[in-house]
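>>> no FASTA, just this:
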C-alpha cells in the first residue's frame, strides 16, 4: 500500500453513502438481490395463459358456454366493432346494454374482433388479461421477498380457486379489472401512491360498481401517508359510481331511472324469491352478512390461501366493496364460490398476503412455513374447481352431437333473426341477431328457431324442459314455423314466408 508523505498508510477514499434506509429494505429486513430478468415469471404467465385458454375454449367447443354471459358480451363487442353503441338481442330487441351495465372498457376489444369476429376472441382476451396479472404480482413479491417466495406465491395465485371458477364460466368484463387491481396495489406496496392512483382510476370504466373499489384504494393510499391523493382518489371513485348508477345507466335504459331500478330490483327479487324494491333490500341485509352459512364458507375459502395472514394488511380492505354487495345481495349465487364472483377478490387477497409477509419482515423458516401452507391450501382446493377439468379424460372426449349442432346452425344465414337454446346462443351471436328461445324478452317471431331438446336438466336455464317444450310446440303448431331439420335432439325450425 503506498504511503502518504507523513509515512502513514493511505486508505482508499470511499464514495459518499446515501443517507436513510437501504431502498431494498422494508420493515428493517434486507431483501436478497434478484436477477434482472425473471424468466420464470414470464414462463409462468405463459403457461397459465395456455391453461386458461385451453380450458375456456374447450368448454365453449363442447356447447357448455351460455347466452348469459358470453352471448351478451359477444353482441356488445360486435356492436362496438361495427361502430354502434352496444346492444344485445339476448337482453331484448335492440336493448341498449349501457342501460344495464356501464362497461365501456369492452370497446377495447373491437380491433381484435375486426380481425377475428368470433366469441373465441373474448376468451383469448380474458385468458391473457388474467394470466398477465401474475407478472406485476411476481415482480413485486420478488423485490420484497426474494425469487423463490415470489415464484410460489405467483403460482398459487394463478392456480387459485377464484381464478379457476371465473376462467371456466364464459367471459366477463371483470377480466379487465384484474391486472389494473394488481398493478395499483403493487405500486402502492412499492411506495408509489401516484402510480397506484393512476392504475386504479380506469377501473371505473370496467363496471358501474368499481368506483367503490377505487374509493377503497384511495382510502388505503391515504392510510399509507399520501392523504390528499388518497382522498381525491376516493372521491373520484365514489363520484364515478354515483354518476354511472344514477345518471348514465338510467339515461340509456328504456324505462329511465324508475325502469332501471325496477328491472334490477325485480330480477334480484325474483331470483331470491322475495318481494321487490325496498322489501328485497331489507330482507337481504336483515339476514346479515354472515348468514346463511354459505357466506361464511366463501369468506373462509377466500382468505384460506393466505392462511388468513391477508387480514393483517390494510390492502385487504379493498375487497370490502365486492364482498359487501355480494353478501348483501338477495341472489344466492352471489354468496357462493361458483361462477366469476370471486375473480376480483383473489388478486386483492394475494397482494395483501405479500404485503403482510413483507411488513412483518418474515424471512427464513417462518417464510417457508407460510409458503408451504399457501401451496398446500391451493393444491387441496384445486381438484374441487374447474382447472382440474383440464386433466380429466372426459373433457377431451368428442361428443358427436356437437358436430350435428354446428351443421344445423350453419344452415342459418348470416344476419338472420334467431331464437336459440342457451348453449347455442354464443355460437350464433357473432353473425346473427340471436336471442334466447322462449324467453319473454326475446325478439318475437324470429326467422329461425334452433333448440337442443336433450340438454341435461342441470344445464337447462332459464326455462325448464316443460316450458321449452311448450314454446317449441307452439312455434310448430300455431306459430307458422316448419321443421327444416331434426337430428340427435336438435330441432331447426324456419318461419314460413
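That came through fine. This is a predicted model, so every value here is computed, not measured. Numbering: from 1, shown residues only.
>>> switch to C-alpha atoms for all contacts and neighbour counts from now on
Noted.
>>> Report the contact partners of residue 487.
Residues near residue 487 by Cα atoms under 8 Å, 6 or more residues apart in numbering: residue 404.
>>> try the one 3 residues further on
Residue 490 sits next to 404-405, 450-454 when contact means Cα under 8 Å, 6+ apart.
>>> Who wins on neighbours among these?
Top of those by neighbour number is residue 450, holding 27 neighbours under the definition other Cα atoms under 10 Å.
>>> Against residue 68, how distant is it?
Residue 450 is 17 Å from residue 68, where distance means Cα to Cα, to the nearest Å.
>>> Number of residues surrounding residue 378?
Neighbours of residue 378 using other Cα under 10 Å come to 21.
>>> Would it be right to say that it lies in a helix?
Yes: under DSSP: H, G, I helix; E, B strand; the rest coil, residue 378 falls within a helix.
>>> how close does it get to residue 184?
On the measure of Cα to Cα, residue 378 and residue 184 end up 24 Å apart.
>>> again with residue 43
Applying Cα to Cα to residue 43 and residue 184 gives a distance of 23 Å.
>>> Which residue of those two possesses the greater neighbour count?
residue 184 (23 against 12).
>>> residues contacting residue 182?
Applying Cα under 8 Å, 6+ apart, the residues near residue 182 are 133, 136-137, 347-348, 351.
>>> Let's have the residues you listed in CSV, adding neighbour count, distance to residue 411 and secondary structure.
Listed next are the contacts of residue 182 as CSV, based on neighbours: other Cα atoms under 10 Å; distance: Cα to Cα, whole Å; DSSP: H, G, I helix; E, B strand; the rest coil:
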residue, neighbour count, distance to residue 411, secondary structure
133, 24, 41, coil
136, 20, 47, helix
137, 26, 48, helix
347, 27, 44, helix
348, 21, 47, helix
351, 28, 50, helix
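>>> Take this one as well and set it beside the first:
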C-alpha cells in the first residue's frame, strides 16, 4: 500500500506553518478530488436512509423520539413555537432540550410534510460528515488512507445507532464537528471557530464541547480567539441550562438534573462512580478501537471529554453504554483525532497498516452487533400481518384528529394528527381532555405499567371509549360521546 507512505518530493511536504496538525508527517496535495469523498458520502446516505426509512415503514420507529421531533419541526413550519403534544399539551420543546437549529428543517417539511423528511435530512447531514474527514485524510496519506478513514467512520457503530433510533437533533452536530475538527487539525483556526459556534444551537451540553474546542485553539493557535470561544461555549451551556430551558419548562427547571437522594454521596464517591461500572470502560474502548487506536495519539481526542463526563456521571444507565444516539457526536472527534495523529508524523507505513487493519476489523465486527446489520435481516423487509393490521387501523383515523397512541404507533400519526402518549410516560403531561381516538398495541412494551394496556387486557375496553376494531393485538377505540 504505497499510498500510505509519505511522498518523496519535498515540495509536497508541509513546513508546519499552518499549526499543530500541519507539520512533520503531513502533506499537501493540490487538487484533492471531491469525487471519491462525495461518492462514499452518497453511498452512506443511501445506507442510512434505507435503514431509518424501512424501520419507519414497518412501525419500528417511535413517538419517543421521531414523533416528538416531527411535531417540533411541524410547529416551526407553521411559524409557531416548537410545540410537542407527545410531551404534553402546548408543551414548548425548548423547555426540554435547547435545539433551535431544528428550525432549519422547516422549509423542507413545508414542502414535504412527512416524518420521512426528517429521516432524509438526518441521513444527508450524517453522510456529509464523511467528506471533510476523507479530504483531510487524502491530504495526509493519500487515497487509500482516505478510503479507510471514510468507510470506517461512515460504518462506525456510533453513527449506526444514530440513524437507527429514529431522529435526533445531534444529526446537525456530526457534520459541524467534522468540519471544525478537520480545520483545527490543519491549523485553520478561523474555520475551526466558525464551524464550532453553531453547535450551541444544537443541544445544551454541546456548549461544553465548543468550550473544549476553544481551549484547544488557545493551546495550539491564537490564544485570545480560543479563549473567547471557550467562554462563549461554556456561557451558552450555562445560559441554556439555567435560564432558557427552565423558562420554557412547565415546572420551571431544567428537566434533566439528577434526582436528589436523601443519602447524597460525597464528592470523592461521585468521582469514583464516574469510572464504574465496567460498561463505561467498554464504551471508551469502543470509541478508540474503530480508529485502530490511532485516536489515542492525538490531543484532538480530548475534545470528547465533556460529552463523556456528563454521560459517565449521569445516574441514567442508558447514557453509559453504546446504545442509542449518545455516541454519535464522538465519532467525528475520534476519527479526526486518528487522521491528526497520522498528520503529525512519526507513524510510518509499517505501523499504520496494522492500526488500519485493527480499525477495519472492529468495524466489521460491530456491523453484526450494531444496527447496520438490520439491513440484511428479514424483519426490515417483510410486511408482517401485524404491520398490515396496524396500517389498516391507522388508516381509519382521520387526518387532523386527536389521538392517544402507544409509543410505536405514535410516530406513524405525528405528521397528520395531534398525537399524545396513551401510556403517559413519567416525563410527559396528560392532555387537557381525552383524545377522540385511542390506539394501543399489546406488543409494545415501551411502558410495561401502561394503565390503558392493563384495562384492555383485563376487561377488553377502556372507560369512556368504545371498541371500533381489534386486530393482531392492536385495539382501536373511539370516545363514546363521538
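Structure received. Quantities reported herein were computed from a predicted structural model and do not represent experimental measurements.
>>> Any idea what the TM-score comes out to?
Overlay of the two chains. TM-score (TM-score structural alignment, normalised by the length of the second structure): 0.91; 465 aligned residues with a Cα RMSD of 2.5 Å.
>>> Tell me which two in the contacts of residue 182 of the first structure are the farthest apart.
The distance between the two most remote of these (Cα to Cα) is 12.7 Å, for 136 and 348.
>>> Just say helix, strand or coil for the equivalent of residue 152 of the second structure over in the first structure.
In the first structure, residue 152 of the second structure lines up with residue 156, judged by TM-score structural alignment. Following three-state DSSP, the label given to residue 156 of the first structure is helix.
>>> Check residue 485 of the first structure too.
Applying three-state DSSP: residue 485 of the first structure is strand.
>>> show me the contacts for residue 115 of the second structure.
Residue 115 of the second structure touches 66-67, 70, 411-412, 414-415, counting by Cα under 8 Å, 6+ apart.
>>> Run a quick check on residue 329 of the first structure versus residue 283, I expect a contact.
No: using Cα atoms under 8 Å, residue 329 of the first structure makes no contact with residue 283, being 9.4 Å away.
>>> Those two - which one has more neighbours?
Taking other Cα under 10 Å, residue 329 of the first structure and residue 283 do not tie; residue 329 has more neighbours (21 against 15).
>>> Can you find the partner of the more buried one in the second structure?
Match for residue 329 of the first structure (TM-score structural alignment): residue 314.
>>> how much space between its match and residue 25 of the second structure?
40 Å.
>>> before we move on, what about residue 312 of the second structure?
35 Å.
>>> can you check residue 147 of the second structure too?
19 Å.
>>> swap in residue 17 of the second structure?
13 Å.
>>> The two: who's more crowded?
Between residue 17 of the second structure and residue 25, counting by other Cα under 10 Å, residue 25 is the more crowded of the two (24 against 11).
>>> My read is that the more buried one contacts residue 345, right?
Yes: Residue 25 of the second structure is within contact range of residue 345, at 3.4 Å (criterion: Cα under 8 Å).
>>> which residues sit in contact with the aligned partner of residue 287 of the second structure in the first structure?
Per TM-score structural alignment, the equivalent position to residue 287 of the second structure in the first structure is residue 302. Residue 302 of the first structure makes contact with 162, 342, 345-346, 349, according to Cα under 8 Å, 6+ apart.
>>> which SS state does residue 302 of the first structure fall under?
Residue 302 of the first structure ends up helix, using three-state DSSP.
>>> so how far is residue 349 of the first structure from it?
Relative to residue 349 of the first structure, and taking Cα to Cα, residue 302 of the first structure is found at 8 Å.
>>> what sits against the equivalent of residue 243 of the second structure over in the first structure?
By TM-score structural alignment, residue 243 of the second structure lines up with residue 247 in the first structure. Contact analysis of residue 247 of the first structure by Cα under 8 Å, 6+ apart lists residue 257.
>>> List the contacts of residue 253 of the first structure.
Applying Cα under 8 Å, 6+ apart, the residues contacting residue 253 of the first structure are 96, 98-100, 259-260.
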